[in-house]
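> could you look at this predicted model? Sequence included:
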Amino acid sequence: MNAPQVQAPAGNPKRRKALTAVALVVALAGIGYGAYYGLVLSHYEHTDNAYVQGNVVQLTPQVGGTVLAINADDTDFVKAGQVLVKLDPADAQVALDQAEAQLAQTVREVRTLYANNATYKAQIALREAELARVQSDVARAQEDVNRRTPLLATGAVGKEEYEHATAQLNAARAAVASAQSAALAAREQLASNQSLTDNTSVEQHPNVQRAAARVREAYLAVKRSELVAPVDGHVAKRSVQLGQRVQAGTPLMSVIALNQVWVDANFKESQLKALRIGQPVTLTADMYGSKVEYHGKIEGLGAGTGAAFALLPAQNATGNWIKVVQRLPVRVSLDPKELAEHPLRVGLSMEAKVDVADTSGKALADAPRSTAVGHAAAIEASSAEADAEVRRIIAVNTGRAAPRVAAPAVSSSPAPGGHVASAAVRASVVAGK
């Protein structure tokens, strides 16, 4: 007798459909993510190891002195050329007065050298005229002796008269020798003086140039007693105090141009393959959050990793070794307009995302920079002012310009304890009086 067949229970169709739907969703999500990664995510490199950087310009004195005034403090905004710190200029002012007086005296002495050329030429003409006169006396005395020589034998001329004529001839010849020596000495004096004046002018004479260099040095020392801001920016790290005696090179404060900052994004070495100069970069700052985006571009890739320039570089050739992924700094410039709308500070954290779809750019710069990184025009102005002062003093003491006459007024806002020379005294000293 055949046993009855038992049928398997039918599966839950709803559960099967649910599992099939979940599997389908997962598969579609995987396909979608793969497509998104291939079409979008693979074209971007991202890092949160990025920080704002900028030029931190230190204000350091070029001459030593005592601090009389401080005109800026931390967080203050300053303009290029604005006086930030003033040192006591008393010693430098005295040195400048002495140098200007010496330059005035030197110019007048050199003018005397040129004037002596004409004097020596006149003396040469005088000596040559004297020589011509005594030579004529020799010729006349020689004729007298020649006439009396045959008459002496006949007795027509006495011996005493003949000896007298001979003595006059000898005296005339001695006078010729003396006149020749005097003329030669005058020529030598002229040649000696001309050796000091040939192929140059009063302004370009070495003595004048040496004295002018001392004036420039002293003038710059006076100007450098006022420390000006080299660039527009904000003051940070002020360490100078009133009354402090500072030496040349001592950092007093820093000026940071926050409108010229950039971002150093440190990418892993595995992310550098597709990075190129000029690629667009989107950045966000922790300070403002993801709602504020900055747009920039890659300016260049660093020449070495941070470990290569570390004070104590890793010694990977000794002992056990663990590989550490290195990072390379990539400089990213920022849009000035966006930077003005949302200012950043040096050292702030950033997140950078680079669009690496276009890899036609260069990985390394291959041409020198065409423009200067920075230019402190406010500091250069002192040299031009010193040259103008030197030219003025030379012009006054060569007689081509009138002396500067100024009222004996002092500075409108002298610093406490500062030394301010009278303008009238300065004018008289420069004029060589």
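Done, it's in. Here the structure is a predicted model, which is why all the values come from computation and not from measurement.
> only C-alpha atoms from now on, for both contacts and neighbour counts.
Noted.
> quick one: the helices in this structure?
For the chain, applying DSSP state H gives helices covering 13-39, 90-154, 159-194, 206-223, 336-341, 377-397, 423-430.
> looking at these, which is closest to Val325?
Among the helices of the chain, the nearest to Val325 by Cα to Cα is helix 13-39 (23.8 Å).
> which of the helices of the chain sits most buried?
helix 206-223 (a mean of 20; mean count of other Cα atoms under 10 Å).
> list the contacts of that one.
63, 89, 92-93, 95-96, 99-100, 102-103, 106-107, 110, 202-203, 382-383, 386-387, 390 (Cα atoms under 8 Å, 6 or more residues apart in numbering).
> would you mark the buried spots in stretch 243-258?
For stretch 243-258, a neighbour-count test (16 or more other Cα atoms under 10 Å) marks 246, 250-258 as buried.
> let's bring in a second model and compare:
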Amino acid sequence: MTPQDSPHETSLARRLIVGGTVALAILVISVWFIAPGSVSTNDAQIDGHIHPINARVSGTITWVNPVVDDTHFVKAGTILARLDPNDYEPTVDRLQGDVQSTEAQLEAAKLNVQISEATSVSRLSAARAAVEEAQAEKATAEAQSLAAAASVAQANAVYRRAEDDRKRYFALVESHEISRSEYDQRATEAATAEAQMKQAEANLSAARQHIASAEQRITERKGDVLAAETAPQQIATARTNVQRVDADLRKARATLKDATLNLSYTEIVAPVDGVIGRKQIEMGQRIGAGQLVLTLSPPNEVWAIANFKETQLEHLKVGQNASIHIDSSGEDLQGTVESVGGATGAKYSLIPPENATGNYVKVVQRIPVRVSILPEYKHAPLIPGMSVEVRVDTRRSGSR
């Protein structure tokens, strides 16, 4: 306090400070009591997954697991029932044979490609060599033909001379100018010359036939060359055949897989742990594909659905802490707001109200809010459909 401050001014300042503090306290208390601290509803229940177990194939039930009955608990993987496999095993056996046959065809087609690729070059070389060989044979045959033709001409000349001598000597022997032995010698020479001429003609004919044969072989070998030159097309065709057989094999395997799956579906297996409900199967019963046989409710996969009035959602947010009171046991569980529904319960109903016709009465709508249960509280015996009361603390959020 300075000498200039008067006692009156100091007292006024103190009163202002105290008054401001009291006003601030009154404001905080008013906000605390006026603002809603929580919202609650008794329109709530436990919800959870209910798995419908349907038959995936049709058949006759030949066995039902003795543990399968309403309210009984089963583990995932438990065989619930079996259908008669005789409806599906023959198909699997037949398709296995089809797959094995197609696999053998595919191996043969692949081997054919390898053979075609390996022999294409050698076949072409061999065919061309065969053409050259046939052409050489033809040239030899033509040379032999020319030699044979010359021999024929020579033998023919010798024969004509010998025959002329024979005829002349025949006239002389008839006139007794020469002896019979001289004529016989000329006759023998003429016969020999005739034989040599016929042999030369036969050689000429054989040479000409050899030429014709060589020409025929040349034509054939040229055909082999043309066939060998189509080896790339043959290889492409063989590869296309491999692709076709491979496609047939994939198709056969897919069909076999489908049949094998159908056979495996004759065992109805529990996909999850759960409590059985709505059992609808018995021994000897004929069921169809897609038919409901029972339901499974996992005991620990539960949450609460609280239907709050729309007027209660102003301060309700995802992540806020919630208390769940179980009507059956009186136990209080803790959880958090997980999500708020995207529409009112009336909109989710099978026949939503139509307010565009008739007299309209305004009704406060309810919106479903999902509340997750904290893991440490899931030991409680909670069953989907149980009635609960839910209270949400709208002032705090997050973990407790």
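Ah, there it is. Computed from a predicted structure; not experimentally measured.
> returning to what we had before: distance to Glu269 of the first structure added to the helices of the first structure, as JSON lines?
Formatted as JSON lines, the helices of the first structure follow (distance: least, Cα to Cα, whole Å):
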{"stretch": "helix 13-39", "distance to Glu269 of the first structure": "21"}
{"stretch": "helix 90-154", "distance to Glu269 of the first structure": "56"}
{"stretch": "helix 159-194", "distance to Glu269 of the first structure": "73"}
{"stretch": "helix 206-223", "distance to Glu269 of the first structure": "50"}
{"stretch": "helix 336-341", "distance to Glu269 of the first structure": "29"}
{"stretch": "helix 377-397", "distance to Glu269 of the first structure": "41"}
{"stretch": "helix 423-430", "distance to Glu269 of the first structure": "66"}
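> between those helices, which gets nearest to Ala229 of the first structure?
Evaluated over these, closeness to Ala229 of the first structure peaks at helix 377-397, with 7.7 Å, by Cα to Cα.
> quick one: the closest one to helix 90-154, angle?
Counting by axes from the mean of the first three to the mean of the last three Cα atoms, to 10 degrees, helix 377-397 of the first structure lies at 30 degrees to helix 90-154.
> over in the second structure, find the residue span helix 377-397 of the first structure aligns onto.
Across the second structure, nothing matches helix 377-397 of the first structure (TM-score structural alignment).
> out of the helices of the first structure, nearest to Gln271 of the first structure?
Of all the helices of the first structure, helix 13-39 comes closest under Cα to Cα, at 15.5 Å.
> gap between that closest one and the chain center?
68 Å (Cα atoms, centre = their mean, to the nearest Å).
> show me the contacts for the equivalent of Pro329 of the first structure over in the second structure.
With the correspondence set by TM-score structural alignment, Pro329 of the first structure lines up against Pro368 in the second structure. Applying Cα under 8 Å, 6+ apart to Pro368 of the second structure gives the contacts 305-308, 340-341, 343-345.
> ditto for Gln244 of the first structure
Here Gln244 of the first structure is in contact with 66-67 (Cα under 8 Å, 6+ apart).
> now the aligned partner of it in the second structure: how far from Met386 of the second structure?
The alignment partner of Gln244 of the first structure in the second structure, by TM-score structural alignment, is Gln285. According to Cα to Cα, to the nearest Å, Gln285 of the second structure stands 33 Å off from Met386 of the second structure.
> what residue of the second structure matches up with Met253 of the first structure?
Alignment note (TM-score structural alignment): Met253 of the first structure maps to Leu294 of the second structure.
> centroid residue for the first structure?
Glu380 (6.7 Å; Cα atoms, centre = their mean).
> and the gap between Glu282 of the second structure and Leu296 of the second structure?
Applying Cα to Cα to Glu282 of the second structure and Leu296 of the second structure gives a distance of 17 Å.
> before we move on, the earlier item: columns distance to Ala174 of the first structure on top of the buried residues of stretch 243-258 of the first structure, output as a markdown table?
Shown next, in a markdown table, are these (distance: Cα to Cα, whole Å):
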| residue | distance to Ala174 of the first structure |
| --- | --- |
| Val246 | 74 |
| Thr250 | 76 |
| Pro251 | 79 |
| Leu252 | 80 |
| Met253 | 82 |
| Ser254 | 83 |
| Val255 | 84 |
| Ile256 | 86 |
| Ala257 | 86 |
| Leu258 | 90 |
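> which of those residues sits closest to Asp48 of the first structure?
Of all those, Leu258 has the smallest distance to Asp48 of the first structure: 21.5 Å, by Cα to Cα.
> surely the closest one and Gly54 touch.
Yes: contact criterion Cα atoms under 8 Å: Leu258 of the first structure and Gly54 qualify, at 7.1 Å.
> shared neighbours, these two?
Val346.
> identify the residues contacting Tyr162 of the first structure.
Per Cα under 8 Å, 6+ apart, neighbours of Tyr162 of the first structure: 145, 148-149, 152.
> which one among those residues gets closest to Gly319 of the first structure?
Gly319 of the first structure lies nearest to Val145 out of those, by Cα to Cα, at 118.3 Å.
> map that closest one across to the second structure for me.
So Val145 of the first structure corresponds to Glu142, using TM-score structural alignment.
> try Arg108 of the first structure
Checking TM-score structural alignment: Arg108 of the first structure goes with Ala104.
> and Ala72 of the first structure, how far from Thr250 of the first structure?
17 Å.
> aligned partner of Thr219 of the second structure in the first structure?
So, by TM-score structural alignment, Thr219 of the second structure is matched to Ala174.
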